[in-house]
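> Quick one: sequence and predicted model below, then my questions.
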Amino acid sequence: MAGAALAVAGAAVTVGLSLPQDDGGDAANAATARQDAVAPAGRIEAAPAEGEKGVGRDPLTDAETARAERLAEAADGLRMNARDAEGDRGPQHLSTNLTEADPDLSAAAAAQRRADVVLYDYRTDSVVTRTVNLDTGKVEDTATDQGVQPPPSQDELKQAAQLLIADPLGAGLKSDYKDATDKPLTTAGQLQLSGMVFRKETVADVPSDLAACGRHRCLRIVAKVKNGPWIDTRALVVDLSDRTVGRLS
């Protein structure tokens, strides 16, 4: 499995979203991202009870997912040293998926259950991808990349929306929400959110305050009043790395 997608790890994953008409429909789902891991590291933990494990190519169980994430974050002190989107201790979780089958493994090794855990460290603006062997409790491979921007997690979208609500550039969002609901917008939980990573190469004129996007984690959000209309926020970009908001011309 090591090195199977190193070329992918060197390129950002693009997620496209279109703003639908006000018909109550959902925004397009963000694509998932996966980068294969390359350098061995890890720790051992006792295997879980058989009832908590999937079989073969079954999707990961909730117990397997939680265990994989715990092991991935604990290895090499990442949980203590990394920072999430809110600046709290520990990495930001992006995704956890069953590892693709590796035809180079023996039958016995291939039968073991593995998970790829993708994390983001806001302290170093790095994507950390770890392959966890769920049978042995060992982190078998690790890849750390900068300049790679997988699609955002729901937690990141909520954090971006909260920063936008608190910023002067969010005045239009709050005004539109008030017009639609006759209530003030104070928290991201009042909105239905989707979004994408902002890629500055797709814009002709990038404002100076968004020049670090790509190296920084920058998001564009699409906001919808719950059970109500869409609010167009596509001109606004939230830099989660330095917790600022910019506007595209």
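Nice, thanks for sending it over.
> From here on, just use CA atoms for contacts and neighbour counts.
Noted.
> Residue 194 is in contact with residue 158, correct?
No. Contact criterion CA atoms under 8 Å: residue 158 and residue 194 do not qualify, at 9.2 Å.
> Buried residues in stretch 61-79, which are they?
Using 16 or more other CA atoms under 10 Å as the test for burial, stretch 61-79 gives 64, 65, 67, 68, 69, 71, 72, 73, 75, 78, 79.
> With secondary structure added, can I get those in TSV?
Formatted as TSV, the buried residues of stretch 61-79 follow (DSSP: H, G, I helix; E, B strand; the rest coil):
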residue	secondary structure
64	helix
65	helix
67	helix
68	helix
69	helix
71	helix
72	helix
73	helix
75	helix
78	helix
79	helix
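> Return the two entries of these that lie farthest from one another.
Spatially, the most separated pair among these is 64 and 78, at 19.6 Å (CA to CA).
> Can you get me a residue count around residue 206?
17 (other CA atoms under 10 Å).
> Doesn't residue 93 belong to a helix?
No. With three-state DSSP as the criterion, residue 93 is located in strand rather than a helix.
> what about it, distance to residue 108?
Noted for residue 93: a distance of 30 Å to residue 108, by CA to CA, to the nearest Å.
> more neighbours, those two?
More crowded of residue 93 and residue 108, by other CA under 10 Å: residue 93, with 22 against 7.
> Please compare the first structure with the one that follows:
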Amino acid sequence: MRELARRHLGKLVAGVALAAAGAAVAIGTSLPGDDAGGAGDAARAGAAQRDAVAPEGTVEAAPAEGDKGVGRDPLTDAETDRAEQLAVAGTALRMDARDVEGDRGPQHLSTNLTEVDPGLSAADAAQRRADVVYYDYKSDSVVTKTVNLDSAKVEDTRTDHGVQPPPSKDELAEAAQLLIADPLGADLKSDYKDATGRPLTTQDQLQLSGMVFRKETVAKVPSDLTECGKHRCLRVVAKVKNGPWIDTRALVVDLSDREVGRLP
């Protein structure tokens, strides 16, 4: 049974921005010279010349990114795209898994260069590999595919339960949308309207960040959030675009069952 206790989320949490403007003051000085002014004029001319030949800065264009990195270089865009395509090509995962919106296919979380296995030979260790991490909302599991980019093969597949990597951008957007649609999101919408004068109807109106909710970090877990850890649960941090933060710390979105709960 979801807890619908109506506790106001609090007033907008706004950061204070301080700006300081300074006035430029030009100071003129006279250099001492002889009666004819020769030494003073020469000194002033030398100073002016030095000021006039200040070195010019140059900005170099970023080097063109190749299709393949070298050694422990981060994955290139081309390698990232290829790894993600190879990870799900011809697999049951693409058909059986479900993403954060309930659509067919797993929810992509991240793609990163694989750590080198110290047990590999020098030749094998030199090959480029990527770990592609997904969340399957159908089975509430994290699936990691290790792809060898040199051989174009998936070398390893690991499935873990009860593991909660950081959320993806798509997951944060879906969590915010569920929060807006839920009765517990009423204060979020009220605070947004107070700040902007406009109604909050979609997550696109917010700047979002957030984190996985870990129930062991709170003293008392409401009954509707006890599955968090097994389920994918997020705490959303919401900010008005170009405006203040809105306090949503007490709200938790369970993306697995698409429900919203409130912490005491």
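Looks like it arrived, so ask away. This is a predicted model, so every value here is computed, not measured.
> returning to what we had before: closest one of the buried residues of stretch 61-79 of the first structure to residue 221 of the first structure?
residue 69 (26.1 Å).
> Now which residue in the second structure aligns to that closest one?
Under the alignment (TM-score structural alignment), residue 69 of the first structure pairs with residue 84 in the second structure.
> Does that match touch residue 134 like I think?
No. Using CA under 8 Å, residue 84 of the second structure is not in contact with residue 134; the gap is 10.1 Å.
> Mind jotting down where the helices sit in the stretch 101-250 of the second structure?
Per DSSP state H, counting those that start in this stretch, the stretch 101-250 of the second structure has helices spanning 122-125, 169-181, 186-196. These are given in chain order.
> Around the closest residue to the match of residue 69 of the first structure other than its chain neighbours, count how many other residues there are.
Nearest-residue entry for residue 84 of the second structure: residue 132, 6.5 Å, with adjacent residues in sequence omitted and distances by CA to CA, 6 or more residues apart in numbering. For residue 132 of the second structure, the number of neighbouring residues by other CA under 10 Å comes to 25.
> now the one 5 residues further on
When neighbours are counted by other CA under 10 Å, residue 137 of the second structure registers 23.
> Residue 52 is in contact with residue 61 of the first structure, correct?
Yes. Using CA under 8 Å as the test, residue 61 of the first structure is close enough to residue 52 to be in contact (6.8 Å).
> Give me the common contacts of the two.
Counting by CA atoms under 8 Å, 6 or more residues apart in numbering, residue 61 of the first structure and residue 52 have no contacts in common.
> and the counterpart of residue 120 of the first structure in the second structure, how far is that from residue 240 of the second structure?
Aligned by TM-score structural alignment, residue 120 of the first structure pairs with residue 135 of the second structure. Residue 135 of the second structure sits 29 Å away from residue 240 of the second structure, going by CA to CA.
> Neighbour count for the two, which is higher?
With neighbours defined as other CA under 10 Å, residue 135 of the second structure and residue 240 compare such that residue 135 has more, 30 against 20.
> Check the gap between the more buried one and residue 76 of the second structure for me.
23 Å.
> And residue 200 of the second structure, by the same measure?
38 Å.
> cool, and residue 134 of the second structure?
Residue 134 of the second structure is 20 Å from residue 76 of the second structure, by CA to CA.
> Now the counterpart of residue 163 of the first structure in the second structure: closest residue in space that isn't a chain neighbour?
With TM-score structural alignment as the criterion, the equivalent of residue 163 of the first structure in the second structure is residue 178. Among residues not flanking residue 178 of the second structure along the chain, residue 258 sits closest, at 7.1 Å (CA to CA, 6+ apart).
> Mind telling me what that neighbour corresponds to in the first structure?
Alignment note: residue 258 of the second structure maps to residue 243 in the first structure; criterion TM-score structural alignment.
> next one: residue 231 of the second structure
Per TM-score structural alignment, residue 231 of the second structure is aligned with residue 216.
> In this structure that match contacts residue 241, no?
Yes. The pair residue 216 of the first structure / residue 241 is scored as a contact, 5.4 Å apart, by CA under 8 Å.
> Give me whichever of the helices of the stretch 101-250 of the second structure is most buried.
When you average the neighbours per residue for each of the helices of the stretch 101-250 of the second structure (mean count of other CA atoms under 10 Å), helix 169-181 leads with a mean of 20.
> Measure the mean distance from it to the first structure post-superposition.
Helix 169-181 of the second structure, aligned to the first structure and superposed, deviates on average by 0.4 Å (mean CA distance after the TM-score superposition for the first structure).
> from the middle of its chain, how far away would that helix be?
Mean-position distance between helix 169-181 of the second structure and its chain equals 14 Å (CA atoms, centre = their mean, to the nearest Å).
> same thing with stretch 100-110 of the first structure?
Counting by CA atoms, centre = their mean, stretch 100-110 of the first structure comes out at 28 Å from the chain centroid.
> State the number of residues packed around residue 212 of the second structure.
Residue 212 of the second structure, neighbours per other CA under 10 Å, totals 19.
> Over in the first structure, find the residue span the lengthiest helix in the second structure aligns onto.
Identified as the longest helix of the second structure according to DSSP state H is helix 38-52. Using TM-score structural alignment, none of the residues of the first structure align to helix 38-52 of the second structure.
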